[in-house]
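Novice: got a predicted structure here, sequence first:
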Amino acid sequence: MLNFDEERFLRIQSGALVLAQRLDHVIGTCLAAGAQNVFFLGTGGAAILMQPAAQLLQRNSRFPAFIDLTAELFISSSVNLTAKSVVVMPSLSGTTKESVALLSKLKEIGATVLTLVGHQETPLGKGGDHVFVNFAEDDTSCESFYLQSLIIALSIMKHRGEISNYDGILGELATLPRLLLEVKRAFEGKAEAYARALAASDYHIIIGAGNVWPEAFYYGMCILEEMQWIRTRPVHASDFFHGTLELVDKEVSVILFKGEDAYRPLAERVQNFVPNYTQKLTVLDTADFALPGISAEVRALISPVLLATVLERISAHLEVLRNHPLTTRRYYKRVAY
């Protein structure tokens, strides 16, 4: 595979799953001590990657789950953010400015903070009440963060008696790293064609629903915009028909992500409409990827993980086609802001 280290990928995704036992223990301890809610409080891309786990709890658990913007909470806080809150704070670098600033405020409030970081010797790597370290880099962090946050959400439901098959799900997830590697291998032959479709336009409408909507948002903002300087308009499939559809014409590129959860019909509605007005529709459907031994229930939970793993292959080809390395920046962490 182009510019890809297979062993590093396996090590990182397996590392995320190795954290499951300790994550589950910490969550159980917090709930036993009287925790009343959970906040997922990342910044930028890391925050977006927490959304599927937050949504899973919001739709399937009576334990209150919130997702908010760290920069806004630092200014105004929230009446729900208290000493009885569990805060999950992801940051690959462990140095994200807004998250580090909020950490001090969280300590004053007395909330229990779980930090998910790629590096121990950092402010967030040292500052959390419970620190979970799994080294990753930009091309491997999505799957790692998705899996860690999914485990946290499932653990909350397990300890509350809201699911009975936690161990079975974790057993299936344990096989995932090598399965994802096989997905990458099988997709490699198509990755360049998808990359060419992305390189052919300087503006894309990117659409998703359910737990793959955050991946549409993330890929548009953090990869195409930040790392490739390509303009995008991420829009949820349910919102597409309330404004954004008017921008579709024969020259407009539409990228549709389809997952396997209950909200798949919202994506199918877009897929049925768009080809009538543009020939530039690109569809990535997680149902196309083989995952032997993974149940339909778990496939639905990991749809964003699957998308992240094939999108990495597309990005690897895209940076070569455009002669624009994914590490190139003009402003991000290069100038004062």
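Specialist: Looks like it arrived, so ask away. Residues are numbered from 1 along each chain as shown.
Novice: make it CA atoms for all contacts and neighbour counts henceforth
Specialist: Noted.
Novice: chain center to stretch 165-175: distance?
Specialist: 20 Å (Cα atoms, centre = their mean, to the nearest Å).
Novice: what's near enough to touch the most centrally placed residue in the chain?
Specialist: Nearest to the mean C-alpha position of the chain, counting by Cα atoms, centre = their mean, stands Leu49 at 2.7 Å. When contacts are counted by Cα atoms under 8 Å, 6 or more residues apart in numbering, Leu49 touches 142, 145-146, 214-215, 218.
Novice: so which of these sit within helices?
Specialist: 142, 145-146, 214-215, 218 (DSSP state H).
Novice: closest to Phe63 among these?
Specialist: Tyr146 (19.7 Å; Cα to Cα).
Novice: so what's that closest one closest to, chain neighbours aside?
Specialist: Take Tyr146 and drop its neighbours on the chain: the residue closest to it by Cα to Cα, 6 or more residues apart in numbering is Leu49, 6.0 Å away.
Novice: which of the contacts of Leu49 sits closest to Met89?
Specialist: Lowest distance from Met89 to the contacts of Leu49 (Cα to Cα) belongs to Phe145, with 10.6 Å.
Novice: strands of the stretch 1-150 of the chain, start to end?
Specialist: If DSSP state E, counting those that start in this stretch is used as the criterion, the strands of the stretch 1-150 of the chain fall at 37-40, 65-67, 85-91, 112-117, 130-133.
Novice: hey, which helix is longest across this structure?
Specialist: Assignment by DSSP H gives helix 176-199 as the longest helix of the chain.
Novice: and whatever helix or strand comes next after it, what other elements does it pack with?
Specialist: Downstream of helix 176-199, the next assigned helix or strand under DSSP states H and E is strand 203-208. Applying 3 or more Cα pairs under 8 Å, 6 or more residues apart in numbering; DSSP states H and E, we find strand 203-208 packed against helix 213-218, strand 231-236, helix 237-240, strand 253-258.
Novice: structure two is appended below for comparative analysis:
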Amino acid sequence: MLNFDQDRFLKTETGAVKTNAEIQSVLDRELDSVDNIYFIGSGGVGILFDSTVEFARSRSAFPFHRVIAAEFMLQPNKTFSNKSLVVIPSLSGTTKETLELVKYCEEHDVRTLALVGSPDTPLQKEATYAIYNDVLDDTSSENYYLQGLMIVLYVMLKKGEIDQAQYDSYISDFEKLPEALLAAKKQAEPIGEAFANEHKETPYHIITGAGDSFAEAYYYGMCILEEMQWIKTRPVQAADFFHGTLELIEKGVSVIIMKGEDKSRSLSDRVERFVPKFTDQVTVIDTKAYDLPGISENTREIISSVVLATVLERFSAHLEVVRDHPLTFRRYYKKMEY
């Protein structure tokens, strides 16, 4: 596979699943005194936890929230208190807003759990608890999606919303997931290459998805295509597609449809039926198309965002080559004060 380190990928995603023991330890200490859990990040890594909160929304009565760090510190939620636990994901562990957030939480006597992807960072040192797994940009989405799921699933177990057998089944499948994701990457390789060659000059994409999968549509548009490739995008929730965005569809407009395996899939199906009538540029990325050997149907239903992230990384790897635009190149981000 193009520019792909198989051993590093497997090490990272295996490491992500192994952090479950630390997640359990933190929640065992804190859950009895916690009324709600906030996932608060900045930029792309924060967006990933939209999938976590959407997963929990229809499956758990426990209050989970995802907010943006900079805005939250200006206008905190009314439910935020010293009975909140704040989970702070950060790949670098140095992001200005997240470090300010830790200090803000300390001032309000709120415990924090940092999920960091780099060793010995300021965030890791300042947070109440810190869990480290060695992560780089191209492996980060799967890592954070999995950690978010493991947090919610353990809360659901402790609150009696799932039983031990259900919980163990999910975690057992997660342990097999790195190898299954590797198989999905191999399957996606020619698809990603073909997409990159077809769309290397495409200036604009409409990207849609629903349910647990919309976070990846939003993340891929904003953080990969816009930030890393300078391609304009319009991420739109599939349920909202027919409340405005449909009027932009005409011949030559690129539409990327992300389809997962939860109950919201029918919303993406509706978009898929509509857009080919009016444009010839339709890309469907469907997690059902990927085999995922050894993973049960019940687990497949909750990991659509993880699978989409793995598949789309192959699209990105080819795009940066055919466009001669490295994914690491920025004009403004962390280059200047703003």
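Specialist: Good, I have the coordinates. All figures in this text were calculated on a predicted structure; none of them were measured in a lab.
Novice: please state their TM-score.
Specialist: Once superposed, chain against chain, the TM-score is 0.98 (TM-score structural alignment, normalised by the length of structure 1); 336 aligned residues with a Cα RMSD of 1.0 Å.
Novice: counterpart of the residue nearest to Tyr146 of structure 1 in structure 2?
Specialist: Applying TM-score structural alignment, one finds that Leu49 of structure 1 aligns to Leu48 in structure 2.
Novice: from Val306 of structure 2, how far off is its match?
Specialist: As defined by Cα to Cα, to the nearest Å, Leu48 of structure 2 lies at a distance of 10 Å from Val306 of structure 2.
Novice: follow-up on the earlier one: export the helices and strands packed on strand 203-208 of structure 1 as CSV, with columns for distance to Asn37 of structure 1 and mean neighbour count.
Specialist: As requested, those are exported to CSV (distance: least, Cα to Cα, whole Å; neighbours: other Cα atoms under 10 Å):
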stretch, distance to Asn37 of structure 1, mean neighbour count
helix 213-218, 22, 25
strand 231-236, 27, 20
helix 237-240, 28, 19
strand 253-258, 30, 26
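Novice: so which of the ones you listed gets nearest Leu31 of structure 1?
Specialist: Between these, helix 213-218 lies closest to Leu31 of structure 1; by Cα to Cα that is 27.3 Å.
Novice: the closest one packs against which elements?
Specialist: By 3+ Cα pairs under 8 Å, 6+ apart, helix 213-218 of structure 1 packs against helix 45-48, strand 203-208, strand 231-236, helix 303-321.
Novice: chain center to that helix: distance?
Specialist: Offset of helix 213-218 of structure 1 from its chain centre (Cα atoms, centre = their mean): 7 Å.
Novice: with stretch 151-164 of structure 1 instead?
Specialist: For stretch 151-164 of structure 1, the distance to the chain centre is 20 Å (Cα atoms, centre = their mean).
Novice: stretch 246-263 of structure 1 too?
Specialist: Relative to its chain's centre, stretch 246-263 of structure 1 lies at 19 Å (Cα atoms, centre = their mean).
Novice: with stretch 109-127 of structure 1 instead?
Specialist: With Cα atoms, centre = their mean, you get 19 Å for stretch 109-127 of structure 1.
Novice: and that stretch, how far apart are its ends?
Specialist: 14 Å.
Novice: outside of it, which residues touch it?
Specialist: Contacts of stretch 109-127 of structure 1 (Cα under 8 Å, 6+ apart): 30, 81-95, 100, 103, 106, 128-137, 145.
Novice: try 6 Å
Specialist: By Cα atoms under 6 Å, 6 or more residues apart in numbering, the residues outside stretch 109-127 of structure 1 that reach it are 82-83, 85-95, 128-136.
Novice: same check, this time on stretch 28-48 of structure 1
Specialist: Contacts of stretch 28-48 of structure 1 (Cα under 6 Å, 6+ apart): 64-68, 70, 84-90, 214.
Novice: got it, and stretch 170-177 of structure 1?
Specialist: Residues outside stretch 170-177 of structure 1 that contact it (Cα under 6 Å, 6+ apart) are 10, 13.
Novice: same deal with stretch 81-90 of structure 1?
Specialist: With Cα under 6 Å, 6+ apart, stretch 81-90 of structure 1 has contacts from 35-42, 46, 109-117.
Novice: filter those to the buried ones?
Specialist: The neighbour count (16 or more other Cα atoms under 10 Å) marks 35-42, 46, 111-117 as buried among those.
Novice: what sits up against stretch 150-158 of structure 1?
Specialist: When contacts are defined by Cα under 6 Å, 6+ apart, stretch 150-158 of structure 1 is touched by residues 24, 53, 163.
Novice: excluding chain neighbours, what is closest to the first one?
Specialist: Looking back up the chat, that one is Asp24 of structure 1. Ser155 (5.5 Å).
Novice: next: the second one.
Specialist: The shortest distance from Ala53 of structure 1 to any non-neighbouring residue, by Cα to Cα, 6+ apart, is to Leu150 (5.1 Å).
Novice: rewinding a little: which one of the strands of the stretch 1-150 of structure 1 lies closest to Arg11 of structure 1?
Specialist: Smallest distance to Arg11 of structure 1 across the strands of the stretch 1-150 of structure 1 (Cα to Cα): 12.9 Å, for strand 130-133.
Novice: what about the closest one, how far off from structure 2?
Specialist: Superposed on structure 2, strand 130-133 of structure 1 shows a mean distance of 0.5 Å to its aligned residues (mean Cα distance after the TM-score superposition for structure 1).
Novice: contacts for that strand next, please.
Specialist: 114-118.
Novice: could you do stretch 182-191 of structure 2 as well?
Specialist: Contacts with stretch 182-191 of structure 2, where a contact means Cα under 6 Å, 6+ apart, come from 290, 311, 314.
Novice: among the helices and strands packed on helix 213-218 of structure 1, which is nearest Tyr337 of structure 1?
Specialist: The nearest among those, by Cα to Cα, is helix 45-48 at 17.6 Å.
Novice: nothing else from me, thank you.
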